[in-house]
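Novice: quick one, fold the following:
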Amino acid sequence: MTRRLIQLFAGLFLFGFSTALMLRANLGLNPWDVFHQGLFEQVGGSFGTVVIAVGAVVMLLWIPLRQRPGFGTIANMIVIGIAADLSLALLPEPESLPVRAAWLVAGIVLNGIAGGAYIGASLGPGPRDGLMTGLSARTGWTIRRVRTGIEVAVLAAGVALGGTIGLGTILYAVAIGPLVHFFLDRLTVETRPGPAGQPG
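Specialist: Next comes the predicted model:
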């Protein structure tokens, strides 16, 4: 359990940091972050606060889907937003295109590592992942179909609100699946029953 908790929080902080890298690169974001950025442009506050608020609203959608959050779900909702804000406060805004491109690529790769780490800790899906799996279970649609539908919807809403799309959006869509798959295979923690039937 100690390793799972360390891996969970390391993955969540890395996810927030990688999100900040892509934001600072300003070359396009993944669909959910386009939506988060669009909301941030409209309501102000901080980017991380918007991430946390959207996560909380998404979790409310779990209720009719009969999804149950785990510890990792709540941590995901809170820690990524905090980590993104801290990272944005520390990272300067790069001016040269080569640096921005390097930050974009680093952000995507680190995002894949982070996803493999926090999912591999097996302490509960993130709010947005749970929405996807819950809708798939209730509708009978494939995960791919549900995920595509959700991401197209949030991307369109984010663009309408002023979020940034670009080359990074395309690169993320192409690369994130293989990256998470690669690192998840290596970072998944096997859980074994403890002496009282609890996870070890």
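Novice: hey, let's count contacts and neighbours off CA atoms from now on
Specialist: Noted.
Novice: which ones are touching Leu167?
Specialist: Applying CA atoms under 8 Å, 6 or more residues apart in numbering to Leu167 gives the contacts Leu27, Gly28.
Novice: same thing with Val99?
Specialist: Val99 neighbours (CA under 8 Å, 6+ apart): Ala25.
Novice: next, it: secondary structure please.
Specialist: helix (DSSP: H, G, I helix; E, B strand; the rest coil).
Novice: can you tell me how far it is from Gly38?
Specialist: 24 Å (CA to CA, to the nearest Å).
Novice: repeat that for Val152.
Specialist: Counting by CA to CA - Val152 and Gly38 are separated by 15 Å.
Novice: which of these two has more neighbours?
Specialist: Gly38 (23 against 14; other CA atoms under 10 Å).
Novice: report the buried residues of the helix or strand harbouring the more buried one.
Specialist: Gly38 belongs to helix 31-43 when assigned by DSSP states H and E. Within helix 31-43, the residues scored as buried using 16 or more other CA atoms under 10 Å are Pro31, Trp32, Asp33, Val34, Phe35, His36, Gln37, Gly38, Leu39, Phe40, Glu41.
Novice: run a quick neighbour tally on the residue nearest to the second one when sequence neighbours are not counted.
Specialist: Right, the one you point to is Trp32. Using CA to CA, 6 or more residues apart in numbering and skipping the chain neighbours, the partner closest in space to Trp32 is Val154 (6.1 Å). Neighbour count of Val154, defined by other CA under 10 Å: 18.
Novice: for this protein, just list every one of the strands.
Specialist: For the chain, strands defined by DSSP state E do not occur.
Novice: in contact with Gly177, which residues?
Specialist: By CA under 8 Å, 6+ apart, the contact set of Gly177 is Gly112.
Novice: look up how far Ile80 lies from Ala114.
Specialist: 11 Å.
Novice: wait, which of the buried residues of helix 31-43 is closest to Gly72?
Specialist: Minimum distance to Gly72 across these is 18.9 Å, recorded for Trp32 (CA to CA).
Novice: roughly how far apart are the closest one and Thr2?
Specialist: 30 Å.
Novice: hang on, the earlier thing: now the common contact residues for Ala114 and Ile80.
Specialist: Common neighbours of Ala114 and Ile80 (CA under 8 Å, 6+ apart) are Leu12, Phe15.
Novice: could you also give me the structure for this next sequence, so I can compare it with the first?
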Amino acid sequence: MPFTLKAGPRYDLPKMTPIEQLRAGRLARRLPQLFFGLFLFGFSMAMMVQAGLGLDPWDVLHQGLARFVPLSFGTITIGVGVIVLLLWIPLRQWPGFGTVANAIVVGLAADFGLAVLPAPESMTVRITFMLLAIVLNGLAGAIYIGSQLGPGPRDGLMTGLAARTSGSLRLIRTSIEVSVLVIGFLLGGTVGVGTVLYAVGIGPLVQFFLPLVAVRVERPTRLGATNAAATALESA
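Specialist: Next comes the predicted model:
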């Protein structure tokens, strides 16, 4: 998907193992940012649900399952996240601290949002809820990704499959999201204009916000050298 929004100089997140993520420093800044981002992500999901104008593909699935399983929307979100994490095992991927936190906190925040947010009746308010939720979701995604403590379970599944199969990340992501969307729709999840706007807007929004909120860290090395020093030694 081509991105069109830009926000300042690009910052490429260093690729780190779960241990390196914790050793990269600045945890006093990164941990609160992680949990705030996850809370905002779940809360914005609740706004989309209350708007009733369409959900993102995974939430269509969560809402569809909630019609048949006597559990709350947030609890189902947690359960699906745990199942997705189990799918990491054959991919030989290790979840980061943020990955595990994502699987739990987002669902709790979604249930909290559904408990405190009224379902608007006015179409104007519903549209406002939907648009604000998409923007906040993009901001929240950038915030927790920018903490550099591990991807979400669903994103990690997509990147893991791409790495193991040497397939196109775009194709794998599209295939998975279309699949969960169809299943969720058949189960009764809400598909609408919000679904389309989310699909079109979430990537550019995350890219726009990420340089503004990403915490700058260096990937730790065995000898404590910086990324630049390690690269110089390798190329010498």
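Novice: hang on, the earlier thing: show me what the residue nearest to Trp32 of structure 1 lines up with in structure 2.
Specialist: In structure 2, the residue paired with Val154 of structure 1 is Val180, using TM-score structural alignment.
Novice: circling back: and the residue nearest to Trp32 of structure 1, how far from Val79 of structure 1?
Specialist: Computed as CA to CA, the Val154 of structure 1 to Val79 of structure 1 distance reads 21 Å.
Novice: please say which position in structure 1 Ile134 of structure 2 maps to.
Specialist: With TM-score structural alignment as the criterion, Ile134 of structure 2 matches Ile108.
Novice: quick check: the closest residue to its match other than its chain neighbours vs Ala114 of structure 1, distance?
Specialist: For Ile108 of structure 1, ignoring the flanking residues on the chain, the nearest one in space by CA to CA, 6+ apart is Tyr172 at 6.3 Å. From Tyr172 of structure 1 across to Ala114 of structure 1, the span is 14 Å (CA to CA).
Novice: which one's more surrounded, those two?
Specialist: For Tyr172 of structure 1 versus Ala114, neighbours defined as other CA under 10 Å are more numerous around Ala114 (29 against 22).
Novice: OK, contacts around the more buried one?
Specialist: By CA under 8 Å, 6+ apart, the contact list for Ala114 of structure 1 reads Ala10, Gly11, Leu12, Leu14, Phe15.
Novice: so what corresponds to the fourth one in structure 2?
Specialist: In structure 2, the residue paired with Leu14 of structure 1 according to TM-score structural alignment is Leu40.
Novice: so its match sits against Asn137, correct?
Specialist: Yes. Leu40 of structure 2 is within contact range of Asn137, at 7.1 Å (criterion: CA atoms under 8 Å).
Novice: residues near Gly37 of structure 2, how many?
Specialist: 27.
Novice: try Leu161 of structure 1
Specialist: By other CA under 10 Å, the residues close to Leu161 of structure 1 number 18.
Novice: which residue packs closest to Gly48 of structure 1, ignoring adjacent ones?
Specialist: Counting by CA to CA, 6+ apart, the residue nearest Gly48 of structure 1 is Gly81, at 3.7 Å.
Novice: need the counterpart of the one you found in structure 2.
Specialist: By TM-score structural alignment, Gly81 of structure 1 lines up with Gly107.
Novice: got a list of what that match touches?
Specialist: Gly42, Phe73, Gly74, Thr75, Ile76, Thr77, Ile78.
Novice: do you know how far the spatially most central residue of structure 1 is from Gly158 of structure 1?
Specialist: Most central in structure 1 under CA atoms, centre = their mean is Phe15, positioned 6.6 Å from the mean C-alpha point. Applying CA to CA, the value for Phe15 of structure 1 to Gly158 of structure 1 is 20 Å.
Novice: likewise for Phe17 of structure 1?
Specialist: To Gly158 of structure 1, Phe17 of structure 1 is 21 Å away according to CA to CA.
Novice: for Pro195 of structure 1, same thing?
Specialist: According to CA to CA, Pro195 of structure 1 and Gly158 of structure 1 sit 48 Å apart.
Novice: so between the two, which is more surrounded?
Specialist: Per other CA under 10 Å, whichever of Pro195 of structure 1 and Gly158 has more neighbours is Gly158, with 24 against 8.
Novice: ok, now which ones touch the residue lying closest to that one once chain neighbours are set aside?
Specialist: Nearest residue to Gly158 of structure 1, sequence neighbours excluded (CA to CA, 6+ apart): Phe35, at 3.6 Å. By CA under 8 Å, 6+ apart, Phe35 of structure 1 lies in contact with Val154, Leu155, Ala157, Gly158, Val159, Leu161, Gly163.
Novice: what's Phe35 of structure 1 aligned with over in structure 2?
Specialist: The alignment partner of Phe35 of structure 1 in structure 2, by TM-score structural alignment, is Leu61.
Novice: now do Arg66 of structure 1
Specialist: Per TM-score structural alignment, the equivalent position to Arg66 of structure 1 in structure 2 is Arg92.
Novice: what's the neighbour count on its match?
Specialist: Using other CA under 10 Å, Arg92 of structure 2 has 10 neighbouring residues.
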